[in-house]
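>>> Could you look at this predicted model? Sequence included:
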Amino acid sequence: MRHVTRILLLAILAVAAALPAWADTIVWRSPTKPLTIGLSTSDYTQIMFPEPIAHVVVEDPSYIDGKPLDGYDGRAIMFQSLLPKMATRAFFTGQSGNTYIVILTTDVPYRTYIEVVDGVAMKQMRESVASKMGPLDVVRAMAQDADVPGITRETYVIPNWFRGNGMTFDLSEIWQSPTVTGLVVHVRNENPQPNEVNLPAVVIPKTSEWGNLRFASMENLRLAPAGQPNDKGVLFLVFIR
């Protein structure tokens, strides 16, 4: 599983690495959410789409000059404004059937190169990565404070979330994927004597939306007396839905 997860992570990184260093990127999220791209009268803007474009319709074709670029498998089109001030919509249909609505205008700064990234495909890839992560992978990511594609992180501070055996448990962060919920919990010893966290005996408040508790991990189970160094620790909990 770790091997598959690594391959998918590398695939996401490869998409980002494939973009030219000078490229500005915009994310296409759906056919109902237009993209806005600035044009100039003095230079062309090259737009690179995530797939070959099969058909283009421009509402006001007299406003712009456009031409496809050879050598890009039909993915690249150049545009230049013919007017000092203008705005028009263009409808690009990809080979997959996806429609990219683009507002071409002089009202926003123009860029020489624009890369349109398929946000839907990226979202699906991130979710695929997250769905293949097991409890140990999630705990490792939480312990390393490392962001993972497809897993959202939310600061969710609840001081004194619950108490038990002379210790206080503070909820500080929630990690969410389509199938897994991870909790970061800070533990404080309130006893004047050393105390030990007994993970099997930890009873947390019930919350059905997180699923079933499947894994708990803590680096420092034995806590020093209250007020002394090492009287605190971090507990990681993983739930499966």
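Received it, and whenever you're ready, just let me know what you need. Numbers count the residues shown, from 1 in each chain.
>>> hey, let's count contacts and neighbours off CA atoms from now on
Fine.
>>> Residue for residue, what is the longest helix this structure has?
The residue-count maximum for a helix in the chain (DSSP state H) belongs to helix 2-17.
>>> Helix or strand next in line after it, which one?
Helices and strands here follow DSSP states H and E; after helix 2-17, the next one along the chain is strand 24-28.
>>> Can you list the buried residues in that next one?
Buried residues in strand 24-28, counted by 16 or more other Cα atoms under 10 Å: Thr25, Trp28.
>>> other SSEs contacting that strand?
Secondary-structure packing of strand 24-28 (3 or more Cα pairs under 8 Å, 6 or more residues apart in numbering; DSSP states H and E): strand 113-118, helix 119-131.
>>> residues of the longest one that come out buried?
Neighbour counts using 16+ other Cα under 10 Å place Met122, Met125, Arg126, Glu127, Ser128, Val129, Ala130, Ser131 of helix 119-131 among the buried residues.
>>> want to compare, so here's the second one:
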Amino acid sequence: MQRPPLPLAAQNYLDQRQQAADQQQADGTLDIERRWADARQTQAIAGTADSVLATLRQMAGQGARCMYCSDSRGTDIEHFRPKAAYPTQAFRWPNLLLCCSACGRLKGARFPLDPAGEPLFIDPSHDDPWAHLNFVPETGALMPREWRDADLTLQCSEKGRWTAQILLGDERIQDGWRRTWRHLARRVREFLALPCAAEPLLQDLQEEDTRGLLPWCFGPVGRTYSPFLELREHHPAVWQTCETRLAPAP
């Protein structure tokens, strides 16, 4: 998910708010919850087509879904680094995401860090989620990605583990991901029954993919599942075109 630059007026507003918050923190008078609540109602944050919220909705793409679960519609501005613990990031554009109310409640102020102080949540505006998560078509579950290292020791993505454990375990979310898988698989089966050029297939798949599952389907795990396996084996040129456009970057 690419983060676009903010419109200039909105960026300037965030900068001014952060400077004021930083000064209040230095003075020992900062109430960041109140500062954010006041700013959240302003035109620059949520009231115009060039606001922070409008830009986040555009960034979220089709349906303006929650950037964490990709299931429910994103309704509010989320601080990736919680503002109470990280007040110097409260008005920083790279720290702001769009989330649904359910994910907002589940994440709350939780923000696990690794021993080096790096976040153990997936940042959807920075991280490739499929580098840390795996999808289970049979159940719709999103699980931490596992692999074996050079010594054949099983490794697990800690970012994937924490994100899946705290945010992605709800059956509602799994049902939505499973429906998306079924829609994509059905479209590929229709193509296999009546092949066409790659571009119409790509367009149909992208229209069906409301949750960002296609990079997994054309990645190293998804390609082993039917009907994507048959697409790769029987229509290599079409597969190559789709893979080039849809597979996650290595």
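Received the coordinates, thanks. Bear in mind the structure is a predicted one, so any value in this text is a computation, not a measurement.
>>> What's the TM-score once they're superposed?
Remark: TM-score between the superposed chains equals 0.25 [TM-score structural alignment, normalised by the length of the first structure]; 110 aligned residues with a Cα RMSD of 6.3 Å.
>>> Max pairwise distance over the buried residues of helix 119-131 of the first structure: which two?
Met122 and Ser131 (14.1 Å; Cα to Cα).
>>> hmm, back to that, now the longest helix of the first structure against helix 119-131, angle please.
With axes from the mean of the first three to the mean of the last three Cα atoms, to 10 degrees applied, the angle from helix 2-17 of the first structure to helix 119-131 works out at 160 degrees.
>>> in helix 2-17 of the first structure, what's buried?
Thr5, Leu8, Leu9.
>>> Please apply the same query to stretch 87-105 of the first structure.
Buried residues in stretch 87-105 of the first structure, defined by neighbour count with 16+ other Cα under 10 Å: 87-94, 99-105.
>>> Straight-line length of that stretch, end to end?
Stretch 87-105 of the first structure has an end-to-end distance of 4 Å (Cα to Cα, to the nearest Å).
>>> could you dump the buried residues of helix 119-131 of the first structure to JSON lines with distance to Ile37 of the first structure?
Formatted as JSON lines, the buried residues of helix 119-131 of the first structure follow (distance: Cα to Cα, whole Å):
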{"residue": "Met122", "distance to Ile37 of the first structure": "21"}
{"residue": "Met125", "distance to Ile37 of the first structure": "26"}
{"residue": "Arg126", "distance to Ile37 of the first structure": "26"}
{"residue": "Glu127", "distance to Ile37 of the first structure": "29"}
{"residue": "Ser128", "distance to Ile37 of the first structure": "31"}
{"residue": "Val129", "distance to Ile37 of the first structure": "31"}
{"residue": "Ala130", "distance to Ile37 of the first structure": "32"}
{"residue": "Ser131", "distance to Ile37 of the first structure": "35"}
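>>> Can you get me the start-to-end distance on stretch 213-233 of the first structure?
Stretch 213-233 of the first structure stretches 20 Å from its first residue to its last (Cα to Cα).
>>> Output the contacting helices and strands for the longest helix anywhere in the second structure.
Ranked by residue count and defined by DSSP H, the top helix of the second structure is helix 171-193. Under the contact criterion of 3+ Cα pairs under 8 Å, 6+ apart, the helices and strands touching helix 171-193 of the second structure comprise strand 141-144, helix 198-208, helix 228-234.
>>> got the angle for it vs helix 198-208?
Inter-element angle recorded for helix 171-193 of the second structure and helix 198-208: 160 degrees (by the same axes, to 10 degrees).
>>> How about helix 171-193 of the second structure, which residues are buried there?
Under 16+ other Cα under 10 Å, the buried positions of helix 171-193 of the second structure are 173-174, 176-178, 180-182, 184-185, 187-189, 191-192.
>>> Check stretch 161-170 of the second structure too.
Across stretch 161-170 of the second structure, burial judged by 16+ other Cα under 10 Å covers Arg161, Trp162, Thr163, Ala164, Leu167, Leu168.
>>> quick one, helices of the second structure?
Using DSSP H, the helices of the second structure run over 8-27, 32-40, 52-60, 101-107, 158-167, 171-193, 198-208, 214-217, 228-234, 236-246.
>>> Now render those helices as TSV, adding distance to Glu146 of the second structure.
Listed next are the helices of the second structure as TSV, based on distance: least, Cα to Cα, whole Å:
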stretch	distance to Glu146 of the second structure
helix 8-27	39
helix 32-40	38
helix 52-60	27
helix 101-107	23
helix 158-167	9
helix 171-193	19
helix 198-208	27
helix 214-217	14
helix 228-234	21
helix 236-246	22
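>>> mind checking which of these is nearest Val136 of the second structure?
Closest to Val136 of the second structure of those, according to Cα to Cα: helix 171-193, at 8.5 Å.
>>> That's all I had, so thanks and see you.
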